[in-house]
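Novice: coords please:
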Amino acid sequence: MGSRVRIDVRGTVQGVGFRPFVHRLATELGLDGDVRNAGGCVVIRLAGNRIGDFLPRLTSSAPPNASVTGVDVTGLPSRDRLARGFRIAPSTAGQGGEVPPDLATCPDCVRELFDPADRRHRYPFLSCTACGPRATILRRLPYDRASTSMRSFPLCAACAAEYQDPADRRFHAEPIACPDCGPRLSWSATRGENALAAACAVLADGGIVAVKGLGGYQLVCDAADESAIQRLRQGKARPAKPLAVLADGVAGARRLSAVDKKAAELLTSAEAPIVLLPRRPGAPLAEGIAPGLAEVGVFLATTPLHHLLLAELSRPLVVTSGNRSGGPIVADDADAFTTLGPICDGILGHDRPIWSRYDDSVARAKHGRTSLVRRARGYAPTALPLPFATPEPVLALGAQLKHTCTLARDGLAHLGPHTGDLENAETFTAFKRTAGDLLRWHRTAPEWCAHDLHPGYLSTQYARRWPESRRIAVQHHHAHVAATAAEHGVTEPFVGIALDGLGLGTDGTFWGGEVLLARHQDFQRFGRFATAPMPGGTAAVRRPARMALGYLYGAESFGSPIPERLAAALLSRVDDQERSVVRATVARNFNCPRASSAGRLFDAMSAFLGLCDDNSYEGEAAVRLEAAATGHDASAPLDWALHEQDGLWVYDPVPTLCDALRSASDSPVGEVAARFHRTVAEVVVAIAAKAAAAWGAEVVCLGGGVFQNSLLTARVLAGLARAGLRALAGERVPMNDGGISYGQAAVACARMNGR
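Specialist: Next up is the predicted model:
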């Protein structure tokens, strides 16, 4: 190893204390040189005799939140002169790298927060190189204070001394601040500590407060106050969708829910997501937190402000996205007053701008596996690898629901955060802003885009900004299973199982229960669920009872239809006019698009069992069906049948529905729901085994929002393993539509490589 080298380090190496770490390591080894941020990378120049000792420790001893994906070592030209000693040099521009995600407050900062002798005692914006805001305050790379929203807060002498001291943990911590020079809280005309006291007084009195968080505003109230929660639901137009609860440490989370080792690790991680956990009987929570469900979303304090709220109020708090139903989380101060003002009793704000909108991430730790349901704060925009090279940058535009977008470049996929459902102008604007952030951070103007087949999706319409020859259309369910395959590094042919609500198929019909013989660049359809009409189109999505009527009066025929007498309970709840209209429209095939949808089958089953006739939020019927099934015996499946039709294996759910309705007359609903889950799992495993034999594949990749159902997913994974197949499910990428853009990026790269 030469005595003079240049080292280029790639990965998540900015905003995680990497330059201070390099400074300490080089100084310890007596090396001369410097380190600097260059675009999105870190560049190190070294001279000395112990470079051989330096290199292995560069990765093995890196800061815990760093992720080194590449190290290039080259000789240093003789013209590059290095002074004696080692220093952190000014940053330089360059191609973008990986943007660091926001990190939850570290234990050292929490200790300072509550130490009366510390100069940052009770300061809501303290942070260090191990924690604090990153992506939400970043305008552009390199990650320096001048490139963040902290640039408007000049450092005081004390903070500047810490910033420049190699022995201090705030050495080059870009968000560094203190009460003398940093952001301040505000409440109406009140600022600082008095603002916090005013907000806490409102919360203690049963009020609702909008709190400016890291990536947007949050609505906060007492988690045990049913009246406040119902008022919050009315204001947000969110009648039943579960609300997240902020708990005081792992001990506080255990008072609310069952927390095992994996869940505790998730809760206390630097990412600090909301974790879906079994609700503890007798927990001090209002019923309105998650009505009718056995799970509750719990998370721990992610910022010093959250820690202070918990310390002042000594109770669990509802902390939910600051928005109205269907809209993106509010990040702008003016929007907060107009949108959230009518919902809350006051706004606890501050003067640090939010430059990038980030909602909270949601994760689940259940049945021995951990998975992301929503990838946002703490995880995004951390890059994930792609199985193929990226010949040219591609912007993958996602789908419509649970929207994300992904920038693929240099063999990596940079996943943007969850922005919501692209159903209104506000969310569409948020999507364009998020895409703009990715492109600006990486100094990229991609000449290619990847998009869904559905022409009505706003993301597909956005694709028209590219010439037709530069658009790569990716079928929805192919993108689902490709996302799981890409996450796990699968490059060989695989069987894809895609179960979701709806996606446009290559034949122009709606798909949703699919078995595919897949590669990243293409696929063949091998099997499907039988179709049923959706009376009224999207009206049937919103109303599972109507979807059940679709199965009752128009399920694809392989034998006898469902007898009306078995559906007597459902029909007793349905208005006669709706029943007659649905029956007539199905008979005339008018405004009743057919779909092979697993999601709609779960909706219909939920309605047939009397669990949910109307969805107040997307997926509610299926969530209630899983909740009913949890903990019940499923020793015997329901009836099911497979048929061959037009070269495809088709699952006929009519025998399953009939058996379920007969069983419901003398068995607990939960037991029937559990048997239904077992049945669908057996069907999926059976078709997958046939597909694997036909395709000569050993790998099966699951995808689609139905696999958010942890009970079903666990059964399918176990069944595939027993069949001798390698079964994979999404973990770091959501299997719902939040993972579509990543799958689109993988497919696009494979096609561009001519594979």
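Novice: use CA for all of it now, contacts and neighbours both
Specialist: Fine.
Novice: how deep is the closest residue in space to V13 that isn't next to it in sequence tucked in, by neighbour count?
Specialist: Excluding the flanking residues, the one nearest V13 by C-alpha to C-alpha, 6 or more residues apart in numbering is A66, at 5.4 Å. Neighbours of A66 under the rule other C-alpha atoms under 10 Å: 19.
Novice: quick one: A66 and R19 touch, right?
Specialist: No. Assessed by C-alpha atoms under 8 Å, A66 is found out of contact with R19, at 10.8 Å.
Novice: before we move on, back to that, so what's the residue nearest to V13 up against?
Specialist: Applying C-alpha atoms under 8 Å, 6 or more residues apart in numbering to A66 gives the contacts G11, T12, V13, Q14, V16, G17, F18.
Novice: that one and T27: what is the separation?
Specialist: Look at A66 and T27: by C-alpha to C-alpha, to the nearest Å, they are 20 Å apart.
Novice: equivalent analysis for P281, please.
Specialist: From P281 to T27 the distance is 55 Å (C-alpha to C-alpha).
Novice: neighbour count winner among these two?
Specialist: T27 (16 against 12).
Novice: neighbours of the spatially closest residue to A283 that is not a sequence neighbour, how many?
Specialist: Distances taken as C-alpha to C-alpha, 6+ apart put L256 closest to A283, at 4.9 Å, once the chain neighbours are dropped. Residues lying near L256 (other C-alpha under 10 Å) number 24.
Novice: check contacts around L256.
Specialist: With contact set as C-alpha under 8 Å, 6+ apart, L256 has these partners: R279, R280, A283, P284, L285.
Novice: buried sites along stretch 93-105?
Specialist: Of the residues in stretch 93-105, G96, G97, E98, V99, P100, P101, D102, L103, A104, T105 count as buried by neighbour count, 16 or more other C-alpha atoms under 10 Å.
Novice: the second one touches V42, doesn't it?
Specialist: No. Between G97 and V42 no contact is recorded; they are 9.3 Å apart, counting by C-alpha under 8 Å.
Novice: overlap of the contact sets of those two?
Specialist: R10.
Novice: so what secondary structure elements neighbour the longest strand anywhere in the chain?
Specialist: Longest strand in the chain, counting residues (DSSP state E): strand 494-504. Helices and strands in packing contact with strand 494-504 are listed as helix 476-487, strand 510-518, strand 594-597, helix 598-608, helix 669-695, strand 699-703; criterion 3 or more C-alpha pairs under 8 Å, 6 or more residues apart in numbering; DSSP states H and E.
Novice: want to put them side by side, so please do this one too:
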Amino acid sequence: MTTRQRASLEIDGIVQGVGFRPFVYRLALRLGLSGWVRNTGQGVQIEAEGEAEALAAFSRALREEAPPLAVVTALRLTHLDAVGEEGFVILDSAKKGHGGEVSPDCDVCEDCLKELFDPDNRRHLYPFINCTNCGPRYSIITGIPYDRPATTMAGFPMCDDCLAEYHDPLNRRFHAQPNACPVCGPRLSLFDAEGAPVAGDPLQQALAALKAGRVVAVKGVGGYHLAVDASNEEAVTLLRRRKKRDEKPFAMLAADLDAVRRHVHCSELEGRLLSGVESPIVLMRKRPESTVSPLVAPGNGWFGFMLPGNPLQHLLARGVDSPLVMTSGNLSDEPIAYRDDEALRTLSGIADFFLTHDRDIHTRTDDSVIRLYRGEPLFLRRSRGYVPRAVALPGEQARVLAVGAELKATLCLTRGGQGFMSQHIGDLKNAATLTSLEESAAHLGRLLEITPEVVAHDLHPDYLSTVYGQGLGLPCVAVQHHHAHMASCMAENGLDGEAIGVILDGTGYGSDGTIWGGEFLVGGYAGFARRGHFGLMRMPGGDAAVREPFRMALAALYRLHGAELFLQPLAVCGEVQEGDRPLFLKMLEKGINAPLTSSCGRLFDAVSALLSVRHRISYEGQAAIELEALAETGAADEAYPYLVAGEGSHVLEFGPAIAAICADLAGGKSRADIARAFHRTVAAGIVEVCRRIRAEHGEERVVLSGGVFQNRLLTEDVAGELTAEGFQVYCHRLVPPNDGGLALGQAVIAGRALGK
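Specialist: You can find the predicted model right below:
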């Protein structure tokens, strides 16, 4: 009696472009099964026939032994009648059902890396080496199903050797769509700043330029980087001057973990993150003995390093003796350049040379950035390597396109119980970034085959994202900024029902039309109530107060001293000239061009300026970042005093803390100790307000979101103290706490509003 059976298996997840069909083929041969496998528009479909035990082992192995880049999110098995089929084949792709998922771009696998540096291999030093287990995916795909004609490799016909690999089911490059070699694949070129070709080997000439202190624009997988020798102070200074980036830290590229550990303290987990196929930038604490120029990250206790994320970066990193600055190739406030003509036009005043190639980038993707918090990874930017992996939603919902806010823009498209976040797009302050947003929305929707039913956007009427979303001709849901932050953290943690939301950031348009940023909300996806906020301060000069933190310090002093604020013996008072002081006082007194804000970010700006850490900034968040860096070197056992006023709606006032800080400054106390005590004060005040809200509403769950929770010290203080008080604390892990994660919250709120 035979136990021969047949089964149909449908597999969802990241199972295309990751070697899944060859894996299935080899697995079927190993287990003596017959049948077929093919890609569909949704995922992978298999029909397999054989002994019952073999089929059961086959089903288990599909999950347990999947290729390293594959993510199986669902496996549906249906029993069929056996048909007596012999042999197992890989069929052509067939579209079926709704859209599938697409693999992110990923680093070179170990097998390809060995071949890359093997002098006897035909791909020795070939900067486009790849196989089914590694290489470009999201950045080169133009459509689905994922086959070579639907990639930017379509214009590179394979040579006989590559074709033989491509058609051999037992070969690692079987159906590897970007498969290529020096005979038939893309090639490097080097151009000078005027666009003229440079004679000689492009890679060696570029390495020589870097060693000579020149700036080289390098075309990567998702766009152009600007590279210089990180140990060459003159080269770093040159790059800063040309890029008009005075102080914002640069990311660096190192050849391997040993090279990284010469410059930073790199833990085991940080090393694992660096070594992953995603190749993110990881922020790690500087070593004092590092030979990297201090100008790479001035006023900052951390360096951002990445390991090579593509073969060309491996070749560059091993070709120099020190780390390379590897920063996004763009002009200020514009997205990363990814088209060759665009790069030459926009970067010619910055780069001396352009190391480029003839494989087009279809979708630009900037680098991802991570730091550790309480021993867990925290995204500061979720982009290359992780996009467009899905984030599981708390439940099935309507199809939504969420368009984010203004800063750190990202999109989110939902389908069923999944949310697909776009790559980092940038700050929506100009037409170039808006165009990138529009292109990203169209491309992601096309790849995933998602046609949205509703658009979610920020409540602020003037954001470019709001205007774009409202112009799509779909029903729109306006989502309050801090409610979206709260929902984002709830969604990625799989929470339903209600929670307390502690939402701290720099700016968000409040439901009452004022500027929020230090908020205590109670609610869920369906709505929220504002149960508390930080004490209101004036922003003298409006947006100018964001760029010039001394204005916030003076506003804080005005609340204590009124018209006598300029009589205080503090350095920050000297930032306003004698003749301008009457007008400045009138702004504060009358509220003329000085809107009120509850922003936590502006409070940190005020204290940073009071301590003379930063009176003016050259990049977003600089004052708070440098205040945190100072606080990390200080000690404080106790917090400064604060007040909590009101019932039902609690106002957390830090005026007493500002007065105590001024007294400590006058008494000569260490600025580092003052900065550390300030962090403890903010945390203590937050915990006190949460205690009061719990007493009124009985809610034990607290979610922490907003850009201020990128501050490691504050987040650890807040989370630690809340946990000690018996709260269940939820933080971000899958998306950033800053506005880069906002679209996820918008999408869930709008999806729930519309229904399933």
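Novice: on that earlier part again, mean neighbour count, the helices and strands packed on strand 494-504 of structure 1: which tops it?
Specialist: Across those, averaging neighbours per residue (mean count of other C-alpha atoms under 10 Å) puts helix 476-487 on top, at a mean of 30.
Novice: re earlier: just name the closest of the contacts of L256 of structure 1 to H442 of structure 1, please.
Specialist: R279 (42.1 Å; C-alpha to C-alpha).
Novice: for that closest one, grab the count of nearby residues.
Specialist: Residues lying near R279 of structure 1 (other C-alpha under 10 Å) number 22.
Novice: please name the residues that touch the residue mapped onto it from structure 2.
Specialist: Counting by TM-score structural alignment, R279 of structure 1 lines up with K286 in structure 2. Neighbouring residues of K286 of structure 2 by C-alpha under 8 Å, 6+ apart: H263, V264, H265, G301, W302, F303.
Novice: and K286 of structure 2, how far is that from V215 of structure 2?
Specialist: Where V215 of structure 2 is concerned, K286 of structure 2 sits at a distance of 24 Å (C-alpha to C-alpha).
Novice: cool, A52 of structure 2 as well?
Specialist: A52 of structure 2 is 62 Å from V215 of structure 2, by C-alpha to C-alpha.
Novice: okay, the two: which has more neighbours?
Specialist: Neighbour tally, A52 of structure 2 and V215, criterion other C-alpha under 10 Å: the higher count belongs to V215, 25 against 15.
Novice: which residues in the stretch 601-750 of structure 1 form strands?
Specialist: 641-645, 648-652, 699-703, 726-728 (DSSP state E, counting those that start in this stretch).
Novice: which of those sits closest to E193 of structure 1?
Specialist: Short answer: strand 699-703, nearest of the strands of the stretch 601-750 of structure 1 by C-alpha to C-alpha, at 47.9 Å.
Novice: which residues of structure 2 does that closest one align to?
Specialist: Strand 699-703 of structure 1 maps onto residues 701-705 of structure 2, going by TM-score structural alignment.
Novice: got a list of contacts for that stretch?
Specialist: Stretch 701-705 of structure 2 is touched from outside by 485-486, 489-490, 499-504, 727-732, 737-738, with contacts defined as C-alpha under 8 Å, 6+ apart.
Novice: cool, stretch 599-608 of structure 2 as well?
Specialist: 504-507, 515-518, 534, 536, 546, 549-554, 556, 614-615, 621, 623-624, 626-627, 658, 675, 708.
Novice: which stretches in the stretch 351-500 of structure 1 count as helices?
Specialist: Assigned by DSSP state H, counting those that start in this stretch, the helices in the stretch 351-500 of structure 1 fall at 425-441, 458-462, 476-487.
Novice: could I get those helices as TSV with distance to V35 of structure 1?
Specialist: Below are the helices of the stretch 351-500 of structure 1 laid out as TSV (distance: least, C-alpha to C-alpha, whole Å):
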stretch	distance to V35 of structure 1
helix 425-441	21
helix 458-462	41
helix 476-487	32
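Novice: so for R57 of structure 1, which of the ones you listed sits nearest?
Specialist: Closest among those, using C-alpha to C-alpha: helix 476-487, at 27.8 Å.
Novice: which secondary structure elements does the closest one contact?
Specialist: strand 383-385, strand 494-504, strand 510-518, strand 699-703, helix 740-752.
Novice: where does the helix or strand T59 of structure 1 falls within end up in structure 2?
Specialist: Assigned by DSSP states H and E, T59 of structure 1 falls within helix 51-60. Taken onto structure 2 by TM-score structural alignment, helix 51-60 of structure 1 occupies residues 55-64 there.
Novice: with structure 1 superposed, average distance for that stretch?
Specialist: Following superposition, stretch 55-64 of structure 2 is found to deviate from structure 1 by 1.3 Å on average (mean C-alpha distance after the TM-score superposition for structure 1).
Novice: burial measure for the nearest residue to R470 of structure 1 once chain neighbours are set aside, as a count.
Specialist: Closest residue to R470 of structure 1 apart from its sequence neighbours, by C-alpha to C-alpha, 6+ apart: W448 at 4.9 Å. Using other C-alpha under 10 Å, W448 of structure 1 has 21 other residues around it.
Novice: hang on, D34 of structure 1 in a strand?
Specialist: Yes. Counting by DSSP: H, G, I helix; E, B strand; the rest coil, D34 of structure 1 is found in a strand.
Novice: gap between it and L25 of structure 1?
Specialist: 12 Å.
Novice: comparing these two, which residue is more hemmed in?
Specialist: In this view D34 of structure 1 and L25 are compared by other C-alpha under 10 Å, and D34 has more residues nearby, 24 against 19.
Novice: isn't the more buried one up against P90?
Specialist: No. Using C-alpha under 8 Å, D34 of structure 1 makes no contact with P90, being 9.6 Å away.
Novice: still on that earlier bit, could you identify the buried members of the contacts of stretch 701-705 of structure 2?
Specialist: The neighbour-count criterion (16+ other C-alpha under 10 Å) marks 485-486, 489-490, 499-504, 727, 729-732, 737-738 among these as buried.
Novice: what residues in structure 2 pair up with stretch 414-431 of structure 1?
Specialist: Against structure 2, stretch 414-431 of structure 1 falls on residues 420-437 (TM-score structural alignment).
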